[in-house]
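In: what follows is a predicted structure for the sequence shown.
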Amino acid sequence: MGFLEIISRQHNLKEGAGKPYPVEGAAFFFALIRTHFWVFIKLNLLFTVFCIPIITIPSAIAGINRVLILLIRNGHCFLWSDFWEEFRRSFFRSLKIGLVMTIGLGISYYLLNFGIENLQSFSGLLGLVLGFWGTAFFCLFSAWTFVLTAMLDLNIGALLKNARILMLLEWRQNLVVMIVFVVAFCFILAVFPFSLPIYFLLLVSFAQYIICYFLNGPVQKHIIKPFEEKQKAG
């Protein structure tokens, strides 16, 4: 998959490691939530504060993903230091990635609006289809890219390339990501403005936890493990 320039961050993934959990699968998933519930709330609040200048949202996403990946990998994390380190380290890289995703989602939103306003015409139906497809594509693309950003030291081109490859390989994970986005979006709209407190306290960190949990495995399988095996063989 062309990962020759990868720089391993396995030593960083061991920061704050605690005793491994004696459970796997769904039991492990819910054990982390039960054990670190207040970490999720504090992480969500930290993310919200760091998103106040809109320009910092991409690096805040990288920061929250970094903390969650550490939690998933090790069962423990250093909330502030792990978040802040990733926020600073990936600021400019995340900003450029965020700009690409924003432009893509902006075009998709325009096509959706155009399609809705012109449903009686072929161009309107085409715009609606392209708008839905573009929204789904860039939501998935951003999810994979920002998880990779928090796990690997790669340049932007390599991150985007690998995110695209993983999207093609892992349709089950894509389905999970889309379900998370759709459920979160519908929940916010359905009970707005009562959903705002939940959004600021828990929704973002919990949604990103699900995404990181399901995308971590494929990244380990297709990128990190082959790289480690190549390093040992060399």
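Out: Okay, I see it.

In: going forward, measure contacts between C-alpha atoms and count neighbours the same way
Out: Fine.

In: quick one, what contacts the residue positioned nearest the centre of the chain?
Out: In the chain, the residue lying closest to the centroid (C-alpha atoms, centre = their mean) is residue 143, at 3.8 Å. The neighbours of residue 143, taking C-alpha atoms under 8 Å, 6 or more residues apart in numbering as the test, are 177, 211.

In: for it, pull up the helix or strand it's in.
Out: Using DSSP states H and E, residue 143 sits in helix 122-151.

In: touching the helix or strand just after that helix from outside, list them.
Out: Later in the chain than helix 122-151, the nearest helix or strand by DSSP H and E is helix 156-169. With contact meaning C-alpha under 8 Å, 6+ apart, helix 156-169 is reached by 1, 93, 97, 140, 141, 144, 145, 148, 149, 174, 218, 219.

In: can you mark which positions in stretch 113-124 are buried?
Out: Buried residues in stretch 113-124, counting neighbours by 16 or more other C-alpha atoms under 10 Å, are found at 114, 115, 118, 124.

In: picking that back up, check the gap between the residue nearest to the centre of the chain and residue 163 for me.
Out: Note on residue 143: its distance to residue 163, by C-alpha to C-alpha, to the nearest Å, is 9 Å.

In: same thing with residue 37?
Out: 29 Å.

In: look at those two and report which has more neighbours.
Out: residue 163 (23 against 14; other C-alpha atoms under 10 Å).

In: for comparison:
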Amino acid sequence: MKLFNFFYTRSSCQEEKPPVLKKGLLRFFQIIWIEFWNLILLNIIYVVFCLPLVTIPAATAALTAELCDMIRDRPRMLVHRFWSAFKREFKTATQLGIIGLAAAMVLTALLIIIPVFLPPIFTYMLLPTTVILLFVFCMIWIYVYPLLAVTNLPLRYILKNAVALALMQAKYAAAAVIICGITLYYALLYFPVSIPFLFFGVLSLLGLVSTFATWPGIRDHVISEALQKANTSLLDDADEWAAIWNS
């Protein structure tokens, strides 16, 4: 009986021991390994909440809030957290969605109009410029929803910080945009065959890619600086986090 108790206790301690968090890119694959089924469930919930179309920005904010929790390894209730973030950020997320859609439509329209209506000499000059502007816009925009998810910043400061972070962390933002762009290109290329993949995992995976790429910059240049202004270095103190982060 003592021998049985010994092995039972030892096994229980091993099961309750928290996993060691990896560093760098290994952490990304660790999240996928640990949160595989949650990512699938999160993808399904996200697609369902996006169906009215006008709710896409708020659903994206809720998705990003969940992904930020995964990256930070925070305890959570997935469905409850998603619904809470969806309701809380609906207004601001919708405003950001309108701004983003307007900017994307203008840049996309220019890509169509320039080759059709302008002489070749202007096309060679303006078309590459517009492509670069669209790419930079995407780099900026992947910071918007993570900032909305983890801070209480007003809309104008979210946009201001997104621009600054995209320039400061350009290589990470550019890599995330390229990966997401290539994936979406092939998803559209093989549509409707790609529908099951989009419904069961691709969208949450792309969200994880962009959120994972943007999180270090937000942590180091927004959260850490806010904590320093609060005259504290206790990064795990609940009161300090509550003053800065959304719960």
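Out: Here it is on my side, so go on. Here the structure is a predicted model, which means the values were calculated and not measured.

In: TM-score of the superposed pair?
Out: Remark: TM-score between the superposed chains equals 0.85 [TM-score structural alignment, normalised by the length of the first structure]; 217 aligned residues with a C-alpha RMSD of 2.0 Å.

In: which among the contacts of helix 156-169 of the first structure end up buried?
Out: 93, 97, 140, 141, 144, 145, 148, 149, 174, 219.

In: any chance of JSON lines for these, columns distance to residue 54 of the first structure?
Out: Shown next, in JSON lines, are those (distance: C-alpha to C-alpha, whole Å):
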{"residue": "93", "distance to residue 54 of the first structure": "15"}
{"residue": "97", "distance to residue 54 of the first structure": "14"}
{"residue": "140", "distance to residue 54 of the first structure": "21"}
{"residue": "141", "distance to residue 54 of the first structure": "20"}
{"residue": "144", "distance to residue 54 of the first structure": "21"}
{"residue": "145", "distance to residue 54 of the first structure": "19"}
{"residue": "148", "distance to residue 54 of the first structure": "22"}
{"residue": "149", "distance to residue 54 of the first structure": "19"}
{"residue": "174", "distance to residue 54 of the first structure": "27"}
{"residue": "219", "distance to residue 54 of the first structure": "29"}
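
In: what about residue 127 of the second structure, neighbour count?
Out: With other C-alpha under 10 Å as criterion, residue 127 of the second structure counts 18.

In: that one contacts residue 116, correct?
Out: No: with contacts counted by C-alpha atoms under 8 Å, residue 127 of the second structure stays clear of residue 116, the gap being 11.0 Å.

In: quick one: residue 68 of the second structure from residue 223 of the second structure, how far?
Out: For residue 68 of the second structure, the distance to residue 223 of the second structure - C-alpha to C-alpha - is 13 Å.

In: nearest residue to residue 141 of the second structure other than its sequence neighbours?
Out: Distances taken as C-alpha to C-alpha, 6 or more residues apart in numbering place residue 162 nearest to residue 141 of the second structure, at 6.9 Å, with adjacent residues excluded.

In: quick check, nearest of the contacts of helix 156-169 of the first structure to residue 191 of the first structure?
Out: residue 140 (25.0 Å; C-alpha to C-alpha).

In: if I pick the closest one, what's in contact with it?
Out: 167, 174, 177, 178.

In: just those: which are in helices?
Out: Of the contacts of residue 140 of the first structure, the ones assigned to helices by DSSP state H are 167, 174, 177, 178.

In: rewinding a little: how far away is the residue nearest to residue 141 of the second structure from residue 5 of the second structure?
Out: As judged by C-alpha to C-alpha, residue 162 of the second structure and residue 5 of the second structure stand 55 Å apart.

In: cheers, nothing more for now.
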